[in-house]
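1. Mind folding the following:
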Amino acid sequence: MSAEDVVRALKRRGETVATAESLTAGLVTAELTSVPGSSAVVRGGLVVYATDLKHALAGVDAALLADLGAVHPEVARQLAEGARERCGATWGLGLTGVAGPDSQDGVAPGTVHIGLSGPSGSFVDTLTLGGDRHEVRARSTAAALDLLHTHLEIPDE
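-> Got it, this is the predicted structure:
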């Protein structure tokens, strides 16, 4: 789905979104805010590229980061929850992963975790994406928008 579809669905529902992005470094928020009228639904975004900022800005548990590293499904979940809570949004998206070309902490390039936090709880979608650094980041952005849009289309969410 496109950013326009997401913004339209959020407006229809009277809901908002915020992001906490690591590997995409603000691309999801930039895509959403490229849509005219998005200011009605986009609360904000946290770029938490550095590991310590995942804790300091988004509230990811420091022990989790120390024990499991920055690229982990639970980190994505906590990023989504942190974005939602700290920005006062209905929905939070959290992205962490390895864009490449090198592995990070033993995690292969193309590994991406997308967290979504909303009215009915939080969960994580884990992807293995091919392509170069640019393609992994672009596909991660598209996947995050698709994930949110899918949940916005579920009645009684």
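2. Could you use CA atoms for every contact and neighbour count after this?
-> Fine.
3. isn't residue 129 right up against residue 100?
-> No - using Cα atoms under 8 Å, residue 129 makes no contact with residue 100, being 10.7 Å away.
4. Need the residues touching each of these two.
-> Common contacts of residue 129 and residue 100, defined by Cα atoms under 8 Å, 6 or more residues apart in numbering, comprise residue 110.
5. so where does the closest residue in space to residue 88 that isn't next to it in sequence fall, helix or strand?
-> Leaving aside its sequence neighbours, residue 88 sits nearest to residue 43 (Cα to Cα, 6 or more residues apart in numbering; 7.3 Å). Using DSSP states H and E, residue 43 falls within strand 42-47.
6. Show me what that strand is packed up against.
-> strand 17-21, helix 27-33, helix 73-87 (3 or more Cα pairs under 8 Å, 6 or more residues apart in numbering; DSSP states H and E).
7. Tell me which residues of the second one come out buried.
-> Meaning helix 27-33. 27-29, 31-33 (16 or more other Cα atoms under 10 Å).
8. to the chain's geometric centre, what's the distance from that helix?
-> 11 Å (Cα atoms, centre = their mean, to the nearest Å).
9. What helices and strands are in contact with that helix?
-> If you count contacts as 3+ Cα pairs under 8 Å, 6+ apart, helix 27-33 packs onto helix 3-13, strand 17-21, strand 42-47, helix 133-152.
10. Alongside the first, I'd like the structure of this one:
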Amino acid sequence: MTADQIAALARGHGYTVAVAESLTGGSLAAELAAADDSSEWFAGGVVAYQTRTKQRVLGVAPDCPVISAECVSTMAASLTDLMGADAVIAISGAGGPAGQAGQPPGTVVIATLVRGRESVEEHCFPGTPGQVLAAARAHALRQLAAQMRG
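-> A predicted model of the protein is given here:
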């Protein structure tokens, strides 16, 4: 799945897309912004890398584990309101080489929220931190496209 395919789905269905990123550090937003006619359908993104940013900007509760379905679900819902978007990706995880927040390296949680329909998936991608990030980005785009088609 490429960003240009997301662009086609967004234009075809009238979606406004946004991303809330932790693990991927803004690389999903950069990929989407480089797609065809992105100014028509891409609202933007929030990079909430630190836990306190997730809490202050995206409303994640202080006692919520930052690599969890609850966290990315909250990130997605908050971003929907913040950006006025109707197709959102939220992603958090432990890229490695060490684990984080009690999760092993490669653990990635992705939420997509499209016009009120949510999908949350947890994965464990193998490899170096760069390989984990690449796999996470690719899967996040596939997950969003599946939701946008549905």
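11. Any idea what the TM-score comes out to?
-> The TM-score (TM-score structural alignment, normalised by the length of the second structure) is 0.95; 150 aligned residues with a Cα RMSD of 1.1 Å.
12. Quick one, which of the helices and strands packed on helix 27-33 of the first structure gets closest to residue 89 of the first structure.
-> When those are compared by Cα to Cα, strand 17-21 sits nearest residue 89 of the first structure, at 5.1 Å.
13. average offset between the closest one and the second structure?
-> Compared with the second structure after fitting, strand 17-21 of the first structure deviates on average by 0.8 Å (mean Cα distance after the TM-score superposition for the first structure).
14. buried stuff in that strand?
-> Judged by neighbour count (16+ other Cα under 10 Å), strand 17-21 of the first structure contains these buried residues: 17-21.
15. need those in JSON lines with distance to residue 109 of the first structure, can you?
-> Output for the buried residues of strand 17-21 of the first structure, formatted as JSON lines (distance: Cα to Cα, whole Å):
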{"residue": "17", "distance to residue 109 of the first structure": "28"}
{"residue": "18", "distance to residue 109 of the first structure": "26"}
{"residue": "19", "distance to residue 109 of the first structure": "22"}
{"residue": "20", "distance to residue 109 of the first structure": "20"}
{"residue": "21", "distance to residue 109 of the first structure": "17"}
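16. what's the counterpart of residue 87 of the second structure in the first structure?
-> Residue 87 of the second structure maps onto residue 91 in the first structure when the alignment is built from TM-score structural alignment.
17. What distance do you get for that match to residue 74 of the first structure?
-> To residue 74 of the first structure, residue 91 of the first structure is 17 Å away according to Cα to Cα, to the nearest Å.
18. Compare the two (neighbour count), which wins?
-> residue 91 (29 against 21; other Cα atoms under 10 Å).
19. mind checking how far residue 54 of the first structure is from residue 64 of the first structure?
-> From residue 54 of the first structure to residue 64 of the first structure the distance is 11 Å (Cα to Cα).
20. Leaving out sequence neighbours, find the closest residue to the residue nearest to the spatial centre of the second structure.
-> In the second structure, the C-alpha nearest the mean C-alpha coordinate belongs to residue 90, at 2.8 Å (Cα atoms, centre = their mean). The shortest distance from residue 90 of the second structure to any non-neighbouring residue, by Cα to Cα, 6+ apart, is to residue 20 (4.5 Å).
21. List the contacts of that neighbour.
-> 45-48, 75-76, 79, 88-91.
22. cutoff 7 Å now
-> 45-47, 75-76, 79, 89-91 (Cα atoms under 7 Å, 6 or more residues apart in numbering).
23. Fine by me, we can end here.
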